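>>> Coordinates only, no sequence provided:
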């Protein structure tokens, strides 16, 4: 028997009369300055993401979730990010529930007992020691980069592994009441992500509430056979695809509509503007096509019951880094073409430039990925943890 994957409503009003995806995009546009100013996406906005399925997109179907094909979820994040990159970045962690599929089924049943719409946020580094005590692991420490932590239902922190994990680090799950959020997120771009630090002091976590990130899933559904580390890179990279699209659309709109401040011909009448804009359009669309092509190929492979070959997994990582940098390049081109108007704080290009700087700085999307992807293509070992 064949089954049809669930899909998100991205066009009209939701069937139950509540918010549609288009409604949510409008609300994000209205509130993006609020997110940047207060430095987090508030819980009521997170609740809207829940209503349109963002936080059940990676919940196993056996627990009432949608377990969407990756490309469908990625397109959602791309569209949110075109409106506001911080909101897109926070929403992207709806995919992080793929990691939780490595938990014992009994733990997952407890997590999802009230709703399949679960918001997970984690500060995984620096990895901290954990003391074995009666009842589990006693955890203390402070962890960085917990994006979306202020709206999370469950939080994760990175702890050292032991004999049972072959030395691989683990993530321990904690309820928000047991974690202090240290609000120190003060950055140039993606300021609305609320990527604060998490602090824990002597909380005991049962071992059944810990997992290895990218560990063997206990859920037998196609999404959890898709390469989880690659997926984690993809959901971050696609943010810049959205930002790049927004910047080029803005440049097209501005170029068609005004003359220069000196009275020179409008931008659309200048050959250099048309040429560079067309080149940026071609580059961004080409990177996007590569990105979604390998995503769909990999997912079709796991749906067919086969493991994703190492070279295809490497292409997932390569296309993610490439699309993050192509998005940033598109923004840079659009900014340069926009002239002196782009230097003013109120100009949209300022926001696009700040946001586009950040994703390529992430460890999952740096230049080292090119080296490891090339190593796999040449059939030599990449750095540990690449695949």
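Done, it's in. Computed from a predicted model, the values in this text were never measured in an experiment.
>>> okay, CA-based contacts and neighbour counts for the rest of this
Fine.
>>> C-terminal to the helix or strand hosting residue 88, what's the next element?
Element membership of residue 88 [criterion: DSSP states H and E] is helix 85-92. From helix 85-92 onward toward the C-terminus, using DSSP H and E, the following helix or strand is helix 97-100.
>>> Give the buried residues for the next helix or strand after that following helix.
Of the helices and strands lying after helix 97-100 in sequence (DSSP H and E), the nearest is helix 105-111. Buried residues in helix 105-111, counting neighbours by 16 or more other Cα atoms under 10 Å, are found at 105, 107-108, 111.
>>> With stretch 267-276 instead?
Per 16+ other Cα under 10 Å, stretch 267-276 contains these buried residues: 267-268, 273, 276.
>>> can you pull out the strands in the stretch 1-150 of the chain?
Applying DSSP state E, counting those that start in this stretch to the stretch 1-150 of the chain gives strands spanning 120-128, 130-133, 136-146.
>>> counting contacts, what elements does the second one pack onto?
Read it as strand 130-133. Using 3 or more Cα pairs under 8 Å, 6 or more residues apart in numbering; DSSP states H and E as the contact criterion, the secondary-structure elements in contact with strand 130-133 are strand 136-146.
>>> Reformat the strands of the stretch 1-150 of the chain as TSV; add distance to residue 240 and mean neighbour count.
What follows is the strands of the stretch 1-150 of the chain, written out as TSV (distance: least, Cα to Cα, whole Å; neighbours: other Cα atoms under 10 Å):
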stretch	distance to residue 240	mean neighbour count
strand 120-128	20	21
strand 130-133	36	15
strand 136-146	18	20
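>>> export those strands to TSV and tack on distance to residue 222?
Listed next are the strands of the stretch 1-150 of the chain as TSV, based on distance: least, Cα to Cα, whole Å:
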stretch	distance to residue 222
strand 120-128	21
strand 130-133	33
strand 136-146	28
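>>> Can you tell me which of those is nearest to residue 221?
With Cα to Cα, the closest approach to residue 221 among these belongs to strand 120-128: 20.0 Å.
>>> And the closest one, what does it pack against?
If you count contacts as 3+ Cα pairs under 8 Å, 6+ apart, strand 120-128 packs onto strand 136-146, strand 154-159.
>>> Using a markdown table, lay out those strands together with distance to residue 369.
Conversion of those to a markdown table gives the following (distance: least, Cα to Cα, whole Å):
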| stretch | distance to residue 369 |
| --- | --- |
| strand 136-146 | 21 |
| strand 154-159 | 23 |
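>>> Nearest to residue 352, out of those?
Short answer: strand 136-146, nearest of the helices and strands packed on strand 120-128 by Cα to Cα, at 21.2 Å.
>>> another one to put next to it:
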């Protein structure tokens, strides 16, 4: 799948407006529906694309290169397809068949579920639910109420209809502003047994290799691909600033232009090497999974490490260049500023933050 030049132009023309309203515009949402971007991991029988993970990651990268929020929403919106194999086929049919089906939600177990006849009563509040204004279904994680002495309560996932969910418009981040990553809340909503699942169960209903790819690494690779795309856009905008200011900078300060040029070129080399390492590790892990049906702990750890290293490299590239781009770069309506903010916001996700030192090599 490749997003056309026409799509690139359409999205970027509306990037500033999307930031201002804190959501994608109807025109851009239609583009996402037309490309089936929210159903990249949904089986074709349900109207999805069922892309192999390496192919989908390259879509995430391109979408994020076009615009950070556009790429993030593509990643998050399509990610709900990973749950298909754990959900009853009849429920999947209801949930995913519509062309405009979009899953939003949260993986944090910040809700509670009380067992009752035929299902559960779910209550709670969950943060950072990207795409919440147009979601057709929400998935949330809850701790199951039980013995108060149990230090390790069961956690299950629940499928909620949007008409029972309150969206609390509290997304006020300095980047990825158009993702509408608001909080949601419910209070004693009944969820029948058939609309609950455990994402860590083995594949049950659908058997594409994707559903055997470990969920942690599935998420980490998705976020890392977004970071690559946003950083590529940032460096493209930095090169444009170089080109536009070449004459002025060479006249006013002879050392300025070549110095900044070296900074940008060094960042490009760093990102290129990190990107190659990332896709090599992902492609090899996917090939291993297809051949052997699972991934060893060692391979999983290698994939996690390369995702951490990739996000750190992308962040380091932007930080090494931004201070030298001049005063215009600090203006929020400048594309380079938006990409810088979006990248920092994406790299803040806990799943791709390494809580250990990683040396970024230029």
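Sure thing, it's come through. Just so you know, these numbers come straight off a predicted model, no measurement behind them.
>>> quick one: TM-score?
The TM-score (TM-score structural alignment, normalised by the length of the second structure) is 0.88; 350 aligned residues with a Cα RMSD of 2.4 Å.
>>> so the helix holding residue 88 of the first structure matches what in the second structure?
Using TM-score structural alignment, the residues of the second structure aligned to helix 85-92 of the first structure are 68-75.
>>> mean deviation (superposed) between that stretch and the first structure, please.
Taking mean Cα distance after the TM-score superposition for the first structure, the mean distance separating stretch 68-75 of the second structure from the aligned residues in the first structure is 0.9 Å.
>>> Pull the residues that contact that stretch.
Contacts of stretch 68-75 of the second structure from elsewhere in the structure, counted by Cα atoms under 8 Å, 6 or more residues apart in numbering, are 11, 24, 32, 37-38, 60-65, 130-131, 176-179, 222-223, 226, 229-230, 339, 342-343, 346.
>>> gap between residue 213 of the second structure and residue 79 of the second structure?
Using Cα to Cα, to the nearest Å, we find residue 213 of the second structure at a distance of 13 Å from residue 79 of the second structure.
>>> Can you give me the end-to-end span of stretch 53-62 of the first structure?
Between the opening and closing residues of stretch 53-62 of the first structure we find a distance of 16 Å, counting by Cα to Cα.
>>> Which residue, other than its chain neighbours, is closest to residue 16 of the second structure?
Nearest residue to residue 16 of the second structure, sequence neighbours excluded (Cα to Cα, 6 or more residues apart in numbering): residue 333, at 6.7 Å.
>>> Need the three-state assignment for the residue of the first structure positioned farthest from its centre.
Note on the first structure: the largest C-alpha distance from the chain mean falls to residue 263, namely 43.2 Å (Cα atoms, centre = their mean). Three-state assignment for residue 263 of the first structure (DSSP: H, G, I helix; E, B strand; the rest coil): coil.
>>> what's around residue 27 of the second structure, how many residues?
Number of residues near residue 27 of the second structure (other Cα atoms under 10 Å) recorded here: 11.
>>> Please disregard the earlier target; I meant residue 279 of the first structure.
12.
>>> corresponding residue for residue 306 of the second structure in the first structure?
Alignment note (TM-score structural alignment): residue 306 of the second structure maps to residue 319 of the first structure.
>>> residues touching its match, list them.
Listed by Cα under 8 Å, 6+ apart, the contact partners of residue 319 of the first structure are 287, 290-291, 294.
>>> Mind giving me the packing neighbours of the top helix by length along the first structure?
Across the first structure, the longest stretch assigned as helix under DSSP state H is helix 271-303. Under the contact criterion of 3+ Cα pairs under 8 Å, 6+ apart, helix 271-303 of the first structure touches helix 70-83, helix 228-257, helix 310-337.
>>> any idea which helix or strand carries residue 185 of the second structure?
With DSSP H and E as the criterion, residue 185 of the second structure is inside strand 182-192.
>>> what's that strand aligned against in the first structure?
Under the criterion TM-score structural alignment, strand 182-192 of the second structure matches residues 196-206.
>>> Please apply the same query to stretch 229-243 of the second structure.
In the comparison with the first structure, stretch 229-243 of the second structure aligns to the range 242-256 (TM-score structural alignment).
>>> Check the mean deviation of the matching stretch from the second structure.
Mean deviation for stretch 242-256 of the first structure: 1.6 Å (mean Cα distance after the TM-score superposition for the first structure).
>>> wait, what's in contact with the closest residue to residue 204 of the first structure other than its chain neighbours?
Counting by Cα to Cα, 6+ apart, the nearest residue to residue 204 of the first structure once its immediate chain neighbours are dropped is residue 138, at 4.2 Å. When contacts are counted by Cα under 8 Å, 6+ apart, residue 138 of the first structure touches 130-132, 202-205.
>>> try 10 Å
Residues counted as contacts of residue 138 of the first structure (Cα atoms under 10 Å, 6 or more residues apart in numbering) are 129-132, 200-206.
>>> Then residue 202 of the first structure?
Counting by Cα under 10 Å, 6+ apart, residue 202 of the first structure makes contact with 130-131, 137-141, 178.
>>> will you turn the helices and strands packed on helix 271-303 of the first structure into a markdown table that also has distance to residue 212 of the first structure?
A markdown table is the format used below for those (distance: least, Cα to Cα, whole Å):
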| stretch | distance to residue 212 of the first structure |
| --- | --- |
| helix 70-83 | 21 |
| helix 228-257 | 11 |
| helix 310-337 | 19 |
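>>> Among the ones you listed, which comes closest to residue 298 of the first structure?
The closest of these to residue 298 of the first structure is helix 310-337. By Cα to Cα, the value is 6.9 Å.
>>> and residue 104 of the first structure, what pairs with it in the second structure?
Counting by TM-score structural alignment, the partner of residue 104 of the first structure is residue 88.
>>> Wait, its match touches residue 196, no?
Yes. In this structure residue 88 of the second structure lies within contact range of residue 196 using Cα atoms under 10 Å: 9.1 Å.
>>> neighbour-wise, which of those two wins?
Summary of the neighbour comparison: residue 88 of the second structure and residue 196, criterion other Cα under 10 Å, with residue 196 having more neighbours (22 against 16).
>>> and the residue lying closest to the more buried one once chain neighbours are set aside, how far is that from residue 267 of the second structure?
The shortest distance from residue 196 of the second structure to any non-neighbouring residue, by Cα to Cα, 6+ apart, is to residue 158 (4.5 Å). Relative to residue 267 of the second structure, residue 158 of the second structure is positioned 43 Å away (Cα to Cα).
>>> which one of the two has more residues nearby?
Neighbour comparison, residue 158 of the second structure and residue 267: the larger count goes to residue 267, with 25 against 22 (by other Cα under 10 Å).
>>> hang on, isn't the more buried one packed against residue 236?
No. Contact between residue 267 of the second structure and residue 236 fails when scored by Cα under 10 Å: they sit 11.1 Å apart.
>>> closest to residue 8 of the first structure out of the helices and strands packed on strand 120-128 of the first structure?
For those, proximity to residue 8 of the first structure was assessed by Cα to Cα; strand 154-159 is nearest, at 23.5 Å.
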